[in-house]
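Asks: Structure, please.
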Amino acid sequence: MSEIGRLNDQAAQGAGPGAVSDYLLLAIETSCDETSVAIVRNGREVLSNKISSQIDTHRQFGGVVPEIASRKHVETMTLMLEEAVREAGVELSDINAVAVTQGPGLIGALLVGVVAAKSLALALDVPLIGTHHIAGHIYANHLIGDIVYPAIALVVSGGHTEIVLLEEEGKFNILGRTRDDAVGEAYDKVARALQFPYPGGPHVDKLAQEATEEVVLPRSWLEPDSYDFSFSGLKSAVLAEINRSRMKGETPDFSGLAKGFQQSVIEVVTGKAIRAAKETGARQMLLCGGVAANRGLRERLKELCEDAGLPLLIPPNKLCTDNAAMIAAAADLKWRRRQFSSLDLKAEPILSLEDWSV
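Replies: Modelled structure (predicted):
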């Protein structure tokens, strides 16, 4: 019998790792350019959540370089593991399972985390739990409050923009997704046009908040009944406005463009999310992903949810960006159902959220 098969049998019989009343999940996240290790008790109590960011390394290139990201993960992984265990005040022998981001993400970056997690699970003789990155972003909300089902999750991050229906715990149904650039990608591309460094999202958000005038830009609603998104045309509209001003010998209104761009993005994503909540009978709205830290987006969604009488959960900024605590929160869904992964787990850069459902 395989090691994971033995652990599953133990759990089913009420012995071994599945039988403990208090349990510790060690989680690893390396999907892009953050190396993170967390230790979480009972799926909700964060004992440690160490993150090593590579922003300074990639800034000089204007974006994430996959090969460099992978090498940085290799250099940092052991240190993050040691610091997470030390900060949590536990021993590695106390760990009941090891969770890891299996996908989606950069294949080289994912591989570093998967190899580390498999090695650790084997050495500690505990179950391995392959985890979906977006499920992590969604269940980061579970670290700060109770999720009420059915719920709508608005996922806005560097590589993903999706509206997800959670009819019940751990069941994901994607209602809409971006057809081209994700929100985070659009922010970075517009920021580059506005002469901001990488990552540009926070700079655009700040400039938009400070602007007194708005350069009105188009809204891409797509088909009337669609929950999908498209932001490539909006990015092109910003570039066209800049070029038009320069051809006239004028200085482009960067602050007005930042505000116009942000207003267009926010109106479309929040409008579709609220419509999805109304049409599905959702009882709660969840905001998830790195762009959930955007001040303008948070404030507008709060207003709309209050008007609709819809409870809203938004994680603090430190849980919006990529981190391992959110991976532990999602992995807890699998832990409680004894749905463990085998040691031949593979990194999957394109991993279906719906297929990962418990």
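Asks: drop to CA atoms for contacts and neighbour counts, all remaining ones
Replies: Noted.
Asks: In the stretch 251-358 of the chain, mark out all the helices, start to finish.
Replies: The residue ranges that make up the helices of the stretch 251-358 of the chain, judged by DSSP state H, counting those that start in this stretch, are 254-280, 295-308, 317-320, 324-336, 353-356.
Asks: So which of those helices has the densest surroundings on average?
Replies: helix 324-336 (a mean of 29; mean count of other CA atoms under 10 Å).
Asks: Just give me how far that helix sits from the chain centre.
Replies: Once both centres are worked out by CA atoms, centre = their mean, to the nearest Å, helix 324-336 turns out to sit 13 Å from its chain's centre.
Asks: Ok, stretch 23-33 next?
Replies: 13 Å.
Asks: Distance across it, terminal residue to terminal residue?
Replies: Start and end residues of stretch 23-33 are separated by 29 Å (CA to CA, to the nearest Å).
Asks: doesn't Ala97 make contact with Leu120?
Replies: No: using CA atoms under 8 Å, Leu120 is not in contact with Ala97, being 9.4 Å away.
Asks: Comparing those two, which shows the higher neighbour count?
Replies: Ala97 (26 against 18; other CA atoms under 10 Å).
Asks: one more to line up against the first:
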Amino acid sequence: MDVFLGIDTSCYTTSLCLVDDAYEVVADERIILSVAKGGRGLSQSNMVYQHTRNLPVLFERLAGILSRAHIRAIAVTDQPRRRDDSYMPAFLAGLGYARALAAVLGVPLYRLSHQENHLLAVLRSLGHIGTDPFYGIHLSGGTTDLLRAVPDERGLDITRIGGTSDISAGQFIDRMGVALDLPFPAGIHVDKLAQTVNPPVKGAHVFCRDGQVSFSGPESQGQRLVASGGEDPARLCSWTLSTVWRGLESLLDYAAADGMKHLVAAGGVMSNAYLRHQMSDYCRCHGIRLDLAADGFSADNASGAAFWAAVQEGKKS
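Replies: Below is the predicted model of the structure:
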């Protein structure tokens, strides 16, 4: 069996993925990096250390499959965004493994950005990349970006047209979760608590100008609510997600006014059930085609990279 290997070593997850020549996931292995209780992140050196420990474990998990398979190509994330000034040491761990494996196996190596990997993870579930430009929104622990993407020979040529002017939606959610004594990353825990509140709590106003939203004001407001001790944690989680949605809705309004007809939504924050539902309703009401990642593939994973390797090798057939 021919397989294509994707490797991603992001800020909070070590990921390996194998896809076949039909772009189906053969294996998907990940380890979330450990953050001390009460912590709100990791240093780059700690990320590199944990990725270095995790990668052999993940390859050992894949050993049974790899013993029966033939790796035809490898793709790896090597920077956060495809820009000359985009750099993060965490990606060196995965890049080193990818270069060594490609050299030993004598197979092609493709490099792409973490952001491209996320958007391609959505496109993999569609089974093709296409040639038409599209709009994207990338929502993660460190990123809230509104994008225009054009498929090209290297992956996706991405231009940022909006997003956050300060903290990301993911940082807002994580900081509120940590303040409520939830584990970090807090997204999944905030989501679960918020789902117990019906109807959702109305969120705070989010300032938006020229396609840039600001979550720092609502975060300060939320921290004061937590410190007061008078608010139910589940309702605060619901308020947090509703506030995030108000910011995202402003970004979508900006993109719709710019002519958006097709949106690809990616990143760990798009695992959130409430935000997926709200975005789906918005796009349906505005006649916008929305593509979301398959279940489990919004959060950090290497399926987009593996998909890209398969697509590139398929062009040679």
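Asks: care to give me the TM-score?
Replies: Once superposed, chain against chain, the TM-score is 0.85 (TM-score structural alignment, normalised by the length of the second structure); 305 aligned residues with a CA RMSD of 2.7 Å.
Asks: thinking again about what came up before, with distance to Ala109 of the first structure added, can I get the helices of the stretch 251-358 of the first structure in JSON lines?
Replies: Output for the helices of the stretch 251-358 of the first structure, formatted as JSON lines (distance: least, CA to CA, whole Å):
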{"stretch": "helix 254-280", "distance to Ala109 of the first structure": "29"}
{"stretch": "helix 295-308", "distance to Ala109 of the first structure": "29"}
{"stretch": "helix 317-320", "distance to Ala109 of the first structure": "19"}
{"stretch": "helix 324-336", "distance to Ala109 of the first structure": "14"}
{"stretch": "helix 353-356", "distance to Ala109 of the first structure": "19"}
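Asks: ok, the closest residue to Thr212 of the first structure other than its chain neighbours to Gln263 of the first structure distance?
Replies: In space, Thr212 of the first structure comes closest to Gly256 once its chain neighbours are excluded; the distance is 7.4 Å by CA to CA, 6 or more residues apart in numbering. Counting by CA to CA, the gap between Gly256 of the first structure and Gln263 of the first structure amounts to 10 Å.
Asks: quick one, what contacts the nearest residue to Glu210 of the first structure once chain neighbours are set aside?
Replies: Distances taken as CA to CA, 6+ apart place Ser255 nearest to Glu210 of the first structure, at 7.5 Å, with adjacent residues excluded. With contacts defined as CA atoms under 8 Å, 6 or more residues apart in numbering, the neighbours of Ser255 of the first structure are 207-208, 210-214.
Asks: residue in the second structure matching Ser255 of the first structure?
Replies: With TM-score structural alignment as the matching criterion, the partner of Ser255 of the first structure in the second structure is Ala234.
Asks: Pull up the gap between that match and Leu180 of the second structure, please.
Replies: Looking at Ala234 of the second structure against Leu180 of the second structure, where the rule is CA to CA, the gap reads 10 Å.
Asks: go on, Ser280 of the second structure?
Replies: With CA to CA as the criterion, Ser280 of the second structure and Leu180 of the second structure are 29 Å apart.
Asks: repeat for Phe59 of the second structure
Replies: The spacing between Phe59 of the second structure and Leu180 of the second structure, counted by CA to CA, is 36 Å.
Asks: swap in Ala63 of the second structure?
Replies: Taking CA to CA as the measure, Ala63 of the second structure falls 40 Å from Leu180 of the second structure.
Asks: Going along the chain, name the strands of the second structure.
Replies: With DSSP state E as the definition, the second structure shows strands at residue ranges 2-9, 13-19, 25-32, 70-77, 109-112, 134-139, 144-152, 155-164, 207-209, 212-214, 262-266, 289-292.
Asks: Give me whichever of those is most buried.
Replies: Per-stretch averages of neighbours, counted by mean count of other CA under 10 Å, single out strand 2-9 among the strands of the second structure, with a mean of 29.
Asks: Would you mind finding the match for Ala179 of the second structure in the first structure?
Replies: Ala179 of the second structure maps onto Ala193 of the first structure when the alignment is built from TM-score structural alignment.
Asks: Just list the residues touching its match, thanks.
Replies: Counting by CA under 8 Å, 6+ apart, Ala193 of the first structure touches Leu239.
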